[in-house]
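>>> Sequence and predicted model, in that order:
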Amino acid sequence: MSDSNKTDFTNPSTFILLGIPGLEVAHVWIAIPFCTIYTIAILGNFIILLIVKTEPSLHVPMYYFLCMLAVTDLVLSTSTVPKILSIYWFNSREIDFSACLTQMYFIHSFLVIESGIFVAMAFDRYVAICDPLRHSTILTNSMVAKISLAVVLRGFMLILPYPFLVRQWPYCRTNIIPHTYCEHIAVVNLACTDTRVSSYYGLFVVFCVRGLDMIFIAVSYTQILKTIFSLPTKDARLKALGTCSSHLCVILTFYIPVIFSSLTHRFGHNVPLHFHILIANVYLLVPPMLNPIIYGVKTKQIRDRLLRLFTNKGT
């Protein structure tokens, strides 16, 4: 009997997403801020794309990378939030096995892509501030296209082993995922075999990919800040800092919760499960909402174009 049950459960047709275990009573209310955040993220990122598309003066590398960031945020939000809201509001907890693996692939690959975009943006700021006379010759449209392609391919290729490894594991314990979406480690933990390959590869992606990205960004900004503080006038220093402040803000909103969630999920065994899940939701939901707001508030070109857009509509 145990063998037949194991065979029947080796390849489950569906998984069950619990949402936030322990907070089921509050699901309906938790869904309200989630829906609000998602709506703001969708509107904000579409507005960024519209402004950059319609404003010729913004057709430069910094804003091309910003458009890539907006598209990435739209994919991250849309691949998770609709299903999360269906769990909270309609108790629609089932997700097809293949759909779960697809969601997992999109989430993790676009998180790696977003990290790569921040590296590309840091490189753009480094050249613009540390070697401004060569900025237009180094970051040509062709170079921007190559960097963008490399960032996207890196994300797709590095995460490709995730669904392939997960598909081959036997699932003879349960098909219930104590999470709001198909997070890689949450699915791997359901397998009833040695899954160290998946766990080690996940750690490799966290430390060697995002870790290296963070090191590159830190080195770039160390050089940028040294250049800024060596400028002769206060106005020049403030102007240079202003061009970097929005980028630094979105970097912090992305990396801090991602690293914290990854570490607590693997090593924080005494941390309550619902706290794990909430943090995992924060790093997928909050940055896509904050990124367009930060760039809209701190970037003068976008702010001015947005004001003209609404002023023209009002007249």
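Nice, thanks for sending it over. Numbering: from 1, shown residues only.
>>> all contacts plus neighbour counts: C-alpha atoms, from now on.
Fine.
>>> any chance you could map the strands in the stretch 151-300 of the chain?
Using DSSP state E, counting those that start in this stretch, the strands of the stretch 151-300 of the chain run over residues 176-177.
>>> right, and residue 297 touches residue 303 too?
Yes: between residue 297 and residue 303 there is a contact at 6.2 Å, judged by CA atoms under 8 Å.
>>> Between these two, point out the one with more neighbours.
residue 303 (16 against 13; other CA atoms under 10 Å).
>>> Now for that one: which residues touch it?
Taking CA atoms under 8 Å, 6 or more residues apart in numbering as the criterion, residue 303 is in contact with 296-297.
>>> can you tell me which helix or strand it belongs to?
helix 300-314 (DSSP states H and E).
>>> likewise residue 95?
Per DSSP H and E: strand 94-96 holds residue 95.
>>> So which elements touch that strand?
strand 14-17 (3 or more CA pairs under 8 Å, 6 or more residues apart in numbering; DSSP states H and E).
>>> switch to 10 Å and redo it
Using 3 or more CA pairs under 10 Å, 6 or more residues apart in numbering; DSSP states H and E, the elements in contact with strand 94-96 are strand 14-17, helix 81-90, helix 97-130.
>>> From residue 239, how far out is the most centrally placed residue in the chain?
Central residue of the chain (CA atoms, centre = their mean): residue 111, 3.9 Å from the mean position. The gap separating residue 111 from residue 239 is 31 Å, by CA to CA, to the nearest Å.
>>> got it, and residue 84?
Applying CA to CA to residue 84 and residue 239 gives a distance of 42 Å.
>>> Presented hereafter is structure B, for comparison with structure A:
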Amino acid sequence: MKATTETQKKSVKLHNEKDQGKKDFLDSFIKVAFVPMLIISILAMLSPIYILIKVSISKPVDVLTQHPTFLIHNFTGEHWIKVLQSGLLFPALSKSFIVATATAIVAIILATPASYVISRLPKKTKYIIVLALFFTRMFPNVGIALPISVKFIRWNLIDTHAGLILAHLIEQLPFITWILVGTFEVIPQDLEKSAMIDGASRIRALWSVILPNAAPGLAVAAMYVWLNSWNEFTYALYLSLSTNTLPLQIYYYVNRGGFFQTATYATILMIPVLIVTYALQRYIRSDYLGGAIKG
């Protein structure tokens, strides 16, 4: 009996040593492979951007060949000059920027109070409302864009900034409301209760206490809406006649087969995205609520 017990102990010890050896090997592999995998991932993400920029500043001899090189050998600004002198860039750039910015601002103004109220509702009611919001996104944009364009013709909103902003809000409001509901849920209600005990009204508590703590979520929501509106194509195709947005302008050159102008417009389309993301990323901090409550 004693020999059997000792054998079992040795078996368990041997099994534990094997498990520990596997764990040590896995940890060592992760430590060794982490940097190369990170570098490969970064290169995989940056390569399309580099190729886009390369095409926009390379001569045709470097691109329109059977075996194009990865590096830039014959630099040229001809494609950028053509785009800048075409007279089509700045109207499209202006329209895209105005529509995206206005859509983000209006969406934040409308969704913030609604999301705050929804976040303070009972759990079952909150769940039903969020599901109802997502139900509106079950229908494809193409199926919605056509009846909207017919209605906007009657309202004289075709080819206007206001019409495109309203169309973008249809798509963006459910998602931004969902994002902000989650943001307000993680903010302790004790904060607003403490402010109200100190004499602040509910509106004052929302403005002075809740919204500052919700800044990361608001930044994420604003960034999400702005980027989606900036890149939106379907509604712009139905609702734009005389002045295109930048995605429509890219589509125009793709149809014409203009590789270099397409790459140039796509590079220009990417630049504001980088600027907006960099400007708002400072608000996205996981420890923003770390010092909100003490004790």
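Received it, and whenever you're ready, just let me know what you need. None of these values were measured; they are calculated from a predicted model.
>>> Could you tell me the TM-score of the two chains?
TM-score for the superposed pair, counting by TM-score structural alignment, normalised by the length of structure 2: 0.30. Supporting figures: 157 aligned residues with a CA RMSD of 6.4 Å.
>>> Which SSE is immediately downstream of the longest helix along structure 2?
For structure 2, the helix with the greatest residue count under DSSP state H is helix 2-56. As assigned by DSSP H and E, the chain's next helix or strand after helix 2-56 of structure 2 is helix 60-63.
>>> Give the other helices and strands that that next one contacts.
Counting by 3+ CA pairs under 10 Å, 6+ apart, helix 60-63 of structure 2 packs on helix 2-56, helix 259-280.
>>> Now the element after it, going C-ward?
helix 78-85.
>>> Check which helices and strands that next one is in contact with.
Here helix 78-85 of structure 2 touches helix 2-56, helix 89-119, helix 259-280, going by 3+ CA pairs under 10 Å, 6+ apart.
>>> again, 7 Å this time
Under the contact definition 3 or more CA pairs under 7 Å, 6 or more residues apart in numbering; DSSP states H and E, helix 78-85 of structure 2 sits against helix 259-280.
>>> got the contact list for the helix it packs on?
52-53, 55-56, 79-80, 83, 219, 223, 227, 246, 250, 253-254 (CA atoms under 7 Å, 6 or more residues apart in numbering).
>>> ok so, going back, which one of residue 84 and residue 239 of structure 1 has more residues nearby?
Between residue 84 of structure 1 and residue 239, counted using other CA under 10 Å, residue 84 has the larger neighbour count: 26 against 11.
>>> related to what we said a few turns ago, which residues sit against the strand holding residue 95 of structure 1?
For strand 94-96 of structure 1, the external contacting residues (CA under 7 Å, 6+ apart) are 13-17.
>>> Filter these down to just the buried residues.
Those of those that meet the buried threshold are 14-17, by 16 or more other CA atoms under 10 Å.
>>> Provide the contact partners of stretch 118-137 of structure 2 at residue level.
By CA under 7 Å, 6+ apart, stretch 118-137 of structure 2 touches 174, 178, 181, 184-185.
>>> Just the buried subset of the residues you listed, written out for ChimeraX, thanks.
Selecting the buried subset of the contacts of stretch 118-137 of structure 2 in ChimeraX, with 16+ other CA under 10 Å as the burial test, is done by:
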select :174,178,181,184
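>>> okay, the contacts of stretch 118-137 of structure 2 in CSV with distance to residue 38 of structure 2 next?
Below are the contacts of stretch 118-137 of structure 2 laid out as CSV (distance: CA to CA, whole Å):
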residue, distance to residue 38 of structure 2
174, 34
178, 32
181, 33
184, 34
185, 34
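>>> what's the farthest-apart pair in the contacts of stretch 118-137 of structure 2?
By the measure CA to CA, 174 and 185 form the most distant pair in those, at 16.7 Å.
>>> Deepest in the core, which of the helices and strands packed on helix 60-63 of structure 2 is it.
Most buried of those by mean neighbour count (mean count of other CA atoms under 10 Å) is helix 259-280; its value is a mean of 17.
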